[in-house]
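**Student:** Below is the sequence, then the predicted model.
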Amino acid sequence: MNDIQRYLSLEMTLKPETIDIAGLIEDVCAEPTLAPLKHSGTLNIMTPMPDIKADARQLRMIFHVLLHNAWQYRRPDKPLQVRLSAVTIGDNVRFRIDDNGMGISPEYRPQVLEMFTRLVPHNERYPGTGMGLALVVKALRNLDSQLDIQDGIDGGTAVLFDLPLAR
């Protein structure tokens, strides 16, 4: 499925269910496109990861895009570090994915959330359509959340979003 089809498919009816986040992330990391992250980078999943209530298909896509972006936009001179944490705040869980990659300057953060936006030229090292974060934003909107971009590890990127705690 291409990115435009994926974007349009996010209009489908949501099927909220209780999701084991640790299991979902393990499944996402086992996908072939994320295999390099496990073999040449460090992914630290801070525990515990509370269960949440969300649409599994959209949540899987969110984590896949964010982890894939961490891998794709890593610095070539440093081993990749990715840290995933979750904190319960009231009835929600705040997820934070930090990396030590190239980072996104504050002035470009609103822009990268738009469709077809790329901050680096399209080439063999940086393939893609510029729709990844737009897909994440749309999926999070469907889940009544939003994406916040901050500074990550050593000038990398941190992305944060809240989702409802499973009760």
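**Tutor:** Sure thing, it's come through.

**Student:** Please count neighbours and contacts with C-alpha atoms only from this point.
**Tutor:** OK.

**Student:** which SSE is Leu135 in?
**Tutor:** Under the criterion of DSSP states H and E, Leu135 resides in helix 132-142.

**Student:** And here is the other one:
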Amino acid sequence: MTTEVASNADAFAAARGLLDVLPQMVWQLGSQGQVQDVNGRTLRYSGRPREAFLGLRFAELIHPDDRTQVLADWHTLIAGGRPFQLSFRLCCNQGRYYWFLFQVQPLPTPSSNFAWLASGTIVQAQKQAEAELQRLNHTLEQHVEQRTAQLLRSNRSLEQFAYVASHDLREPLRTISSFVGLLRRKYQGQLDDQADRLIAMTVSAAERMNKMIDDLLAVSRIGQHPPFQPVNLQERVAAVLENLHVLIEDTGAVVEVGQLPVVVGDTSQLSQLFQNLIVNALKFQPPGRVPAVCIHAVSLDGMWQFRVEDNGIGIAPADFERIFGVFQRLHDRQTYEGNGIGLAIARSVIEEHGGTLWLESQLGEGTAFLFTLPEP
């Protein structure tokens, strides 16, 4: 035994009374990983006498699956001469392996070869928790993959429906509309009032059906768009208001538009979004009230938050989610026209652009639709 080793061994022996009561394993190791001394906790964990450790290389106690990597790490880390950590499975009592985390400290010696003091804490519970977390993550990833596959199948089904709606449904509807239109042109005024009314109702129903097909196709195509590009919403909203100028003039509406930003998205879909919200604001008004609509945006935590507010009839809290369903109407067609799909399209557009849509409202006092879009 060299003088350096003997000196360190004497120091370890002198401190054994303290080291033996520690809850951690404590080893004194040579530069090549040979065990020079151990504390009492090591003996209790291993079930071996102290003599069985002396001169043994600690790598012999490591699980075979961990040994190669741990030895490679050991030789790399001791070259730095600084404290480091190692985690591995160690053979304990009755040949069972448990996970330990070792804190390794260099011991001062007169020569350039360090001795090392290693203290090991059992981390079996943490490792089991990590393994369980990895298992759960793997299970979650599998569920996500399965759900993604289901969504892809649903999207394909929706695309197939869009094809059917645009071809197979339109053709008989076109035929019905043509024949009813022919009846209307040829016989209107020649039959009794009830016949004229029935023909008018059939024409109106065919027109509504055609509009419903258009709306369903719009919903199905929201996920099908060219790559997003910068969209100047100030210009888009101005164009929407120009398209709605007849409705605005007829209702006498006052529309106030604040400063709106440039976002990244699909021009057509974002235009449709604002048109649907503005049309709703103008349409759902109590008799005799002049519509007032306010549109503005603020920047919050990397998102633009928009607010489209009106002074209309308002919405009851119980209906806040219902109104976003496809073909969901709160009022009959005689009172307020429409197919009940505009807000479903609006929410789908917002979600496709990475935002959220919600509302604030009180019956009789108006409604504010709020939505977010990411800042570029």
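**Tutor:** Looks like it arrived, so ask away. Everything numeric in this text was worked out from a predicted model, so none of it was measured.

**Student:** related to what we said a few turns ago, find me the equivalent region of the helix holding Leu135 of structure 1 in structure 2.
**Tutor:** Residues 342-352 of structure 2 are the counterpart of helix 132-142 of structure 1, counting by TM-score structural alignment.

**Student:** List the buried residues of that stretch.
**Tutor:** Gly342, Leu343, Ala344, Ile345, Ala346, Arg347, Ser348, Val349, Ile350, Glu351, Glu352 (16 or more other CA atoms under 10 Å).

**Student:** Check stretch 208-223 of structure 2 too.
**Tutor:** Per 16+ other CA under 10 Å, stretch 208-223 of structure 2 contains these buried residues: Met209, Asn210, Met212, Ile213, Asp214, Asp215, Leu216, Leu217, Ala218, Val219, Ser220, Ile222.

**Student:** All the strands of structure 1, in order from the start?
**Tutor:** Using DSSP state E, the strands assigned to structure 1 run over residues 16-19, 41-45, 52-55, 80-89, 92-99, 148-151, 157-164.

**Student:** which residues are in contact with the last one?
**Tutor:** Strand 157-164 of structure 1 has contacts (CA atoms under 8 Å, 6 or more residues apart in numbering) with 52-54, 91-104, 140, 143-152.

**Student:** try the third one
**Tutor:** Judged by CA under 8 Å, 6+ apart, the contacts made with strand 52-55 of structure 1 from elsewhere in the structure are 14-21, 93, 143, 163-167.

**Student:** Can you list the helices and strands that the helix holding Leu135 of structure 1 packs against?
**Tutor:** If contacts are counted by 3 or more CA pairs under 8 Å, 6 or more residues apart in numbering; DSSP states H and E, helix 132-142 of structure 1 sits against helix 3-9, helix 56-72.

**Student:** mean shift between the shortest one and structure 2?
**Tutor:** Taken over the aligned residues, the distance from helix 3-9 of structure 1 to structure 2 averages 1.1 Å (mean CA distance after the TM-score superposition for structure 1).

**Student:** how close does the helix holding Leu135 of structure 1 sit to structure 2?
**Tutor:** Its matched residues in structure 2 lie on average 0.9 Å from helix 132-142 of structure 1 after superposition (mean CA distance after the TM-score superposition for structure 1).

**Student:** now the angle from that helix to helix 56-72?
**Tutor:** Using axes from the mean of the first three to the mean of the last three CA atoms, to 10 degrees, the inter-axis angle of helix 132-142 of structure 1 relative to helix 56-72 is 150 degrees.

**Student:** what residue lies at the spatial centre of structure 1?
**Tutor:** Of all residues in structure 1, the one closest to the mean position by CA atoms, centre = their mean is Leu66, 2.3 Å from it.

**Student:** Translate it into the numbering of structure 2.
**Tutor:** Structural correspondence for Leu66 of structure 1 with respect to structure 2 (TM-score structural alignment): Leu277.

**Student:** measure that match to Gln150 of structure 2 for me?
**Tutor:** 31 Å (CA to CA, to the nearest Å).

**Student:** what do we get in structure 2 for Ala54 of structure 1?
**Tutor:** Looks like Ala54 of structure 1 aligns to Gly265 there (TM-score structural alignment).

**Student:** Revised request: answer the last question for Glu31 of structure 1.
**Tutor:** When structure 2 is aligned by TM-score structural alignment, Glu31 of structure 1 is paired with Asn243.

**Student:** Now for the residue nearest to the centre of structure 1: which residues touch it?
**Tutor:** Ile97, Leu133, Val136.

**Student:** quick one, what contacts the second one?
**Tutor:** When the contact criterion is CA under 8 Å, 6+ apart, the partners of Leu133 of structure 1 are Val65, Leu66, Val112, Leu113, Glu114, Met115.
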